[in-house]
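Enquirer: can't give you the sequence, but here's the structure:
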């Protein structure tokens, strides 16, 4: 395989189960031109830790592809979710969202969700009692974040089947600029926005205390979101609020099942769950690639000059296993020190929902490790979801000797 074809191989679903040897090959050239991938025209790919970190903090690198050469491929609703915008508009929309989700208006909001996350997690695992074989994705790692994000936003849980189809389509086609997947993404995006638009109208007639109602009805020092910005932001929160966490929990449990000594240690030392989740985010991250970057001017990265306006892809999963940054990067080390991974990105676009995703994963993995007696994989590797950007098992069947009763014990995240 030519080096220029490595990204195409990473995009190939046949390599989804273990893309890491390909990422290692990609890292041999820190900044390289790759054919295919998100665009038929190709993309520059940055794959080493230092160079990725530099780009994530460089104001000359835009997150708005409309400022590059791929404008013609960006048909459909305008990409005005704040992760696809630059300062100052990115900062304004992010602040408008954050004020309802954290400081300054609700400084301990995420922390206050802990009892609710624990109750939902326990109920999901309680439902497994008496079963010896089950799909962990369907029963826990998907169900938990969906229940939480629906409660936070105020989305009816009964509508889960409806928006799950749209969210799955958007996750599968995210970051692809070629016509067919882009059309699928746009159709799902439009359907999701129309659905959320109906909920916004309902909340304006009958306000409540959920995040959707607050954002639809309340302003602040930065004003109030207009309708397109509001719908784009709510779509982002609904999709990203469960897709990424679903993969994080599933990847975490899969990793622990492949490392029984780490699973046994976590059972003995529940507080190790914090480091365990951070290591999963580095070792087998749910977000593998970022494909929405373009330089506003010619930018030199390492010894390569990336021309203004071209598409730039950041191989986050490669950077988080860079041996120049991490000792023994291909080894899973739950108590790894100085673990500054790219699991949630970095810089001004650092993942908005990272605190919530961390808590959900910590609580879910703790509950599962404590209550599943002798868990083991039925199929390894499991079947993976098709999309290359958000990576996780489509299903994860596990056999156990028993699902223990909670017995009134509280397995708290540290």
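Expert: Looks like it arrived, so ask away. Just so it is clear, the model here is predicted, and its values are computed rather than measured.

Enquirer: When you work out contacts or count neighbours from here on, use the C-alpha atoms and nothing else.
Expert: Fine.

Enquirer: Buried residues, the longest helix belonging to the chain. List them.
Expert: Ordering each helix of the chain by length in residues (DSSP state H) puts helix 227-258 first. Judged by neighbour count (16 or more other C-alpha atoms under 10 Å), helix 227-258 contains these buried residues: 228-257.

Enquirer: Tell me where the stretch 151-300 of the chain has helices.
Expert: Assigned by DSSP state H, counting those that start in this stretch, the helices in the stretch 151-300 of the chain fall at 160-173, 179-205, 211-217, 227-258, 260-268, 273-283.

Enquirer: Mind checking the ones you listed for the one nearest to residue 102?
Expert: helix 211-217 (11.1 Å; C-alpha to C-alpha).

Enquirer: and the residue nearest to residue 69 when sequence neighbours are not counted, what element?
Expert: Computed as C-alpha to C-alpha, 6 or more residues apart in numbering, the closest residue to residue 69 that is not its neighbour in sequence is residue 309, at 5.2 Å. Of the helices and strands defined by DSSP states H and E, none includes residue 309.

Enquirer: Okay, one more to line up with it:
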């Protein structure tokens, strides 16, 4: 397999077992030219050392204006939403991140820990009497949406409509692609208008939420503009919804395959931190990092990539690279060196990583605590995955348990 050979690995066969596909690429063509879903050529980097180096390499820009019209850019957002931290290079990124990070204080994280626990318990309360449930629909999907609403201070009377936009954003009906794209575009537009109004409301009457804290932030007189606040709110939805949904669903499914580990966690919930990190390494929800564009011709893994072409960094592949991790296909919660790349590396390391870990630990711990006899509804059934170029998670997770009345 030549590095410049165009192929389409993200077809149904590849997605059915992506880890095997990535292993083949790591061994035969670690920097490989493929076709993205829109048909454009992109370079896929699959080995840990190369991926980590590229994540921190300032010669690789995340700013779409440096693409020179080549390659995959994903869904085109309105400029006011598109100009966000994920699409900025230094020094603009440095300034904005410095301001935004001030709000993620230990006190805020402690408060969010309590709030996530309240949300998780409320969702479980609705499930407990039934004796069966689809934990994706009843738990993994609504929990992050409710947490995002709390983070941004979305008023109660707007939350149902807001969650509808979020669903249209992340779960379009693939059976009707034209209609799905219309719904996606409509949801983006409505969400943008909503955030403009919400930012204005927070300026008049700030609350304890994250968006209010961003409105109030100042650094040597410098604050966040209206467009920056709107784009940050939208980025919170992008970063705070889909990946946690998939982490929770994959996490519960993984623990149900390992009843001994689940039993140990019920007795010693302190192990949940290492379990979540091993889950993120072993079967994380993010196959690829945000696309990059070389500012000049660059060599990666011995392969020359021209200026402005699209480079995709294989996070999922890097996290199973045997050159970095001993027995990488083994789910090992005792792993002592677990420097996975699921939250990135370098200046674009995920700003909300601590909160993402809290959400996953609370979500999984609550399920284990509230459902001592949780089991798959059909242990013989193969899991049904919802996966694509950008994400991987379970489409459903039917389970059974002993029903209980609330006291």
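Expert: Done, it's in. Not measured: the values here are computed from a predicted model.

Enquirer: Count the neighbours of the residue nearest to residue 69 of the first structure for me.
Expert: 20 (other C-alpha atoms under 10 Å).

Enquirer: do residue 406 of the second structure as well
Expert: Going by other C-alpha under 10 Å, the residues that sit close to residue 406 of the second structure add up to 8.

Enquirer: which SS state does it fall under?
Expert: coil (DSSP: H, G, I helix; E, B strand; the rest coil).

Enquirer: ok, now which ones touch it?
Expert: 125, 128-129 (C-alpha atoms under 8 Å, 6 or more residues apart in numbering).

Enquirer: let's go with 10 Å and repeat that
Expert: 125-126, 128-129 (C-alpha atoms under 10 Å, 6 or more residues apart in numbering).

Enquirer: most surrounded residue in those?
Expert: The residue in the contacts of residue 406 of the second structure with the most neighbours, by other C-alpha under 10 Å, is residue 128 (18 neighbours).

Enquirer: Find the nearest non-adjacent residue to the aligned residue in the first structure for that one, please.
Expert: In the first structure, residue 128 of the second structure lines up with residue 129, judged by TM-score structural alignment. Closest residue in space to residue 129 of the first structure, ignoring its immediate chain neighbours: residue 403 at 5.0 Å, by C-alpha to C-alpha, 6+ apart.

Enquirer: Look up how far residue 255 of the first structure lies from that neighbour.
Expert: 20 Å (C-alpha to C-alpha, to the nearest Å).

Enquirer: correct me, but the residue nearest to residue 129 of the first structure touches residue 122?
Expert: No: with contact defined as C-alpha atoms under 10 Å, residue 403 of the first structure does not reach residue 122; the gap is 11.6 Å.

Enquirer: Quick check: neighbours shared by those two?
Expert: 128, 368, 371.

Enquirer: Tell me the spacing between residue 351 of the first structure and residue 85 of the first structure.
Expert: 14 Å.

Enquirer: Which one of those two is surrounded by more residues?
Expert: Taking other C-alpha under 10 Å, residue 351 of the first structure and residue 85 do not tie; residue 85 has more neighbours (20 against 15).

Enquirer: For the aligned partner of the more buried one in the second structure, give me its contacts.
Expert: Under the alignment (TM-score structural alignment), residue 85 of the first structure pairs with residue 88 of the second structure. Going by C-alpha under 10 Å, 6+ apart, residue 88 of the second structure touches 61-64, 82, 94, 96, 348.

Enquirer: and the longest strand for the first structure?
Expert: The longest strand of the first structure (DSSP state E) is strand 290-295.

Enquirer: Of the contacts of residue 406 of the second structure, which belong to helices?
Expert: 125-126.

Enquirer: Contact partners for the closest residue to residue 37 of the second structure other than its chain neighbours?
Expert: The shortest distance from residue 37 of the second structure to any non-neighbouring residue, by C-alpha to C-alpha, 6+ apart, is to residue 389 (7.2 Å). Counting by C-alpha under 10 Å, 6+ apart, residue 389 of the second structure touches 9-11, 15, 36-37, 286-288.

Enquirer: okay, those in JSON lines with distance to residue 203 of the second structure and neighbour count next?
Expert: Formatted as JSON lines, these follow (distance: C-alpha to C-alpha, whole Å; neighbours: other C-alpha atoms under 10 Å):
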{"residue": "9", "distance to residue 203 of the second structure": "48", "neighbour count": "17"}
{"residue": "10", "distance to residue 203 of the second structure": "45", "neighbour count": "18"}
{"residue": "11", "distance to residue 203 of the second structure": "47", "neighbour count": "13"}
{"residue": "15", "distance to residue 203 of the second structure": "45", "neighbour count": "18"}
{"residue": "36", "distance to residue 203 of the second structure": "41", "neighbour count": "22"}
{"residue": "37", "distance to residue 203 of the second structure": "41", "neighbour count": "14"}
{"residue": "286", "distance to residue 203 of the second structure": "35", "neighbour count": "24"}
{"residue": "287", "distance to residue 203 of the second structure": "38", "neighbour count": "23"}
{"residue": "288", "distance to residue 203 of the second structure": "36", "neighbour count": "22"}
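
Enquirer: quick one: which of the residues you listed is nearest residue 374 of the second structure?
Expert: residue 286 (26.6 Å).

Enquirer: For residue 280 of the second structure, see how far away that closest one is.
Expert: Distance from residue 286 of the second structure to residue 280 of the second structure, by C-alpha to C-alpha: 9 Å.

Enquirer: What residues sit buried inside stretch 12-22 of the second structure?
Expert: 15, 18-19, 21-22.

Enquirer: OK, contacts around the residue nearest the centre of the first structure?
Expert: Against the mean C-alpha coordinate of the first structure, by C-alpha atoms, centre = their mean, the closest residue is residue 244 at 3.0 Å. Residues in contact with residue 244 of the first structure, defined by C-alpha under 10 Å, 6+ apart, are 142, 145, 171, 285-287, 344, 353-354, 357, 390-392.

Enquirer: Compare the residues you listed with the second structure and list the overlap.
Expert: Among these, the ones whose aligned partners also touch in the second structure (both residues aligned by TM-score structural alignment, their matches' C-alpha atoms under 10 Å) are 145, 285-287, 357, 390-392.
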